[in-house]
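J.: Just the structure for this:
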Amino acid sequence: MNYTLNQLKIFLKVTQTGSITKAAEELNLTQPAVSIQLKNFQDQFEIPLTEVVGRQLYVTDFGKEIAVTAEQILEGVNTLNYKTHAHKGQLTGRLKLSIVSTGKYVMPYFLSDFLKLHPGIELAMDVTNKAKVIESLENNEVDFSLVSVLPESLAIDYVKLMQNKLFLVTNRAMELNKGSYNNTVFEKLAIIYREQGSATRLVMERFIQENKIPVLKKMELTSNEAVKQAVIAGLGSSIMPLIGIKNELETGELQIIPVKKFPIKTHWHLIWLKNKKFSSAASSYLNYIRQEKDNIIHNKFHWFENY
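T.: Predicted structure coming up:
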């Protein structure tokens, strides 16, 4: 046996995703690179680890046993790394977060300096929709979650990070009148929605229902980026968080339709389960956020107040 840690990591990811393509995406590798390493790993065993039926990859029973061992080995390696850093007096461990998809424009700025201060900390951050974010928090799979709408069904604590503003936006082709519009402007627009489970979708629907606005729903898309590109292409308009459209507003690809009662304002919150037992890494991060969040907002998001 002469397998490498990289081969163990790749094989484990393939078993977790059930796909060479998905494993390559999550590992930021090319599909051929994953296939080659998987083959090199398989060549060290006389019993098949995987099999392909039709076009679907399956992990054999023997492969599942090897995957369990691979995970244990990799966890052991991580423990060795953490202990080495700890011996040097460095803060170590894993910091686990789940964030809503538009949070990817926010969360990195609240992490970068902390991780530079503590290079022994490993970050695991899942970017998904609100429903899955809350599920991972409820299952105690993460230390913190970033949301713009607080969950009502969980006992949580939180730190309010910064304001979230949502505007009605369209592409550059629409000619806008001077002054602001009233809600009748929605009657002339095809509105693009985020998918069910999205916090942006929830905020949109609440606003539309509370104000009894008639809306022509054009389509439903599964990411903020997809909605943005659809609006730019002229497929419709949408209510979008300012945080994700800064560059497009500056280049003129998107424009804000000035509507009364807009922007819709919420707040980004860093949340965690009440009575959560924090690791040293998570506890240090929470203290850092409480002390530095105002400075981060001032230094990184000063442009926000121009809208």
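
J.: C-alpha only now, for contacts and for neighbours.
T.: OK.

J.: Go ahead and flag the most central residue of this protein.
T.: In the chain, the C-alpha nearest the mean C-alpha coordinate belongs to Val127, at 1.7 Å (Cα atoms, centre = their mean).

J.: Tell me if it really is in a strand.
T.: Yes: counting by DSSP: H, G, I helix; E, B strand; the rest coil, Val127 falls inside a strand.

J.: Could you double-check that it sits in contact with Val106?
T.: No: with contact defined as Cα atoms under 8 Å, Val127 does not count as touching Val106 (11.7 Å).

J.: Could you also give me the structure for this second sequence? I'd like to compare it with the first:
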Amino acid sequence: MQIFQEVARHLSYTRAAESLNLTQPAVFTQVRQLEDQVGMALIERLGRRLFLTEAGEVVLRSARDLLGELEQMEMRLADLSGMARGRLRIGIVSTAKYDIPRRLGEFCRAHPGIDVSLTVGNREELLGRFAENEDDLYILGTPPEGLDAESHRFAENPLVMVAPPDHRLAGKPVQPTDLATEAFVMREQGSGTRIAAERWFKQQGIEPLVRMELGANEAIKQAVMAGLGLSVLSRGSALLELEQGYLTELALEDFPLLRHWHVAWPQGKRLSVGALAFLDILFGKGCAPVPKALATGKAASTR
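T.: Here you go, the predicted structure:
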């Protein structure tokens, strides 16, 4: 099941073998043996590409459930024996990488036996992983929409408009109308920061002149410092540059845009020992929200 899951994830015997530290023939043989046991083809090749069959999709869903239950059983048994161990998988939007690693450091010091896997992506990528239940917890700027999710706000995430320190608008009050002729460097479409910024511009009746789209905050900061345009960023992602004077925060009406960080997981998911311990880091021990799947005899926390 583990081998089949990796092949289904990569749709490649070679890449699955590399991730599992096995040979490609060994991986291929195991999948064939699983197909023989099931009595149906699970993977088909069309040209040079692999695709899951309908039976393969069914087996993949069951494999995820089965392996997830086994992993949780191991962690619960380890917790009962006082030897907390296991694995914690977290998916975070790229802007959260300036805050979450610090919290993970605290977590790892408190729980050295739990291995942590961190996946960083934009909002659309994270929602794709969410839909497939690939991680234990997800850190997002906006709760998932259109998905059965349990989400909780745990920290503020103010968005600011930044400029190079020698910009004509630096150091003085700025009105929205002052931005009508300014060029902007923006995150890619689908980014939570981009969505929030566009919503604000629309409320002001302004169509921003987007000179450049970049998929990384680091690249955006460098572009702004180079004078290529203004940008809207999470204050946390630009804190160092703001403190050292490489960027300046514009005194813009309605800014900062107050947003929040949310932690989310699929509705009804039974969280692992590691996930529950990380919620204690986010909210404080005794203050973490109780997952509805674990809330036996007591109400779940308010979203």
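
J.: Now the TM-score, please.
T.: Scored against TM-score structural alignment, normalised by the length of structure 2, the superposed chains reach a TM-score of 0.69; 243 aligned residues with a Cα RMSD of 3.5 Å.

J.: Under the alignment, what does the residue nearest to the centre of structure 1 map to in structure 2?
T.: Aligning on TM-score structural alignment places Val127 of structure 1 opposite Val120 in structure 2.

J.: What's Phe201 of structure 2 aligned with over in structure 1?
T.: Taking TM-score structural alignment, the alignment pairs Phe201 of structure 2 with Ile208 from structure 1.

J.: Quick check: the strand or helix carrying its match compared with structure 2, mean distance?
T.: Following DSSP states H and E, the helix or strand that holds Ile208 of structure 1 is helix 199-210. When structure 2 is superposed, helix 199-210 of structure 1 averages 0.9 Å from its matched positions, counting by mean Cα distance after the TM-score superposition for structure 1.

J.: Next, the angle from the helix or strand just after that helix to helix 199-210.
T.: On the C-terminal side of helix 199-210 of structure 1, the closest following helix or strand by DSSP H and E is strand 216-221. On the basis of axes from the mean of the first three to the mean of the last three Cα atoms, to 10 degrees, strand 216-221 of structure 1 is oriented at 160 degrees to helix 199-210.

J.: For the helix or strand following strand 216-221 of structure 1, grab the matching residue range in structure 2.
T.: Counting by DSSP H and E, the element after strand 216-221 of structure 1 in chain order, helix or strand, is helix 224-232. The aligned range for helix 224-232 of structure 1 in structure 2 is 217-225, by TM-score structural alignment.

J.: Give me the mean deviation of the matching stretch from structure 1.
T.: Looks like 1.1 Å for stretch 217-225 of structure 2 (mean Cα distance after the TM-score superposition for structure 1).

J.: Please name every helix or strand in contact with the helix ranked longest in structure 2.
T.: Using DSSP state H to define each element, structure 2 has its longest helix at helix 54-80. Other elements packing on helix 54-80 of structure 2 under the criterion 3 or more Cα pairs under 8 Å, 6 or more residues apart in numbering; DSSP states H and E are helix 2-10, strand 86-93, helix 273-283.

J.: Adding mean neighbour count and distance to Ala180 of structure 2, write those out as JSON lines.
T.: Shown next, in JSON lines, are these (neighbours: other Cα atoms under 10 Å; distance: least, Cα to Cα, whole Å):
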{"stretch": "helix 2-10", "mean neighbour count": "19", "distance to Ala180 of structure 2": "46"}
{"stretch": "strand 86-93", "mean neighbour count": "21", "distance to Ala180 of structure 2": "29"}
{"stretch": "helix 273-283", "mean neighbour count": "20", "distance to Ala180 of structure 2": "40"}
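
J.: mind checking which of these is nearest Gly245 of structure 2?
T.: Of all the helices and strands packed on helix 54-80 of structure 2, strand 86-93 sits nearest to Gly245 of structure 2, with 26.1 Å by Cα to Cα.

J.: Trace the closest one over to structure 1 and give me the residue numbers.
T.: Strand 86-93 of structure 2 corresponds to residues 93-100 in structure 1, going by TM-score structural alignment.

J.: how far apart are the matching stretch and its match in structure 2?
T.: So stretch 93-100 of structure 1 averages 0.7 Å relative to structure 2 (mean Cα distance after the TM-score superposition for structure 1).

J.: to the chain's geometric centre, what's the distance from that stretch?
T.: Averaging C-alpha positions (Cα atoms, centre = their mean, to the nearest Å) puts stretch 93-100 of structure 1 10 Å from its chain's average.

J.: sorry, back to before: mind checking how far the residue nearest to the centre of structure 1 is from Ser136 of structure 1?
T.: Noted for Val127 of structure 1: a distance of 11 Å to Ser136 of structure 1, by Cα to Cα, to the nearest Å.
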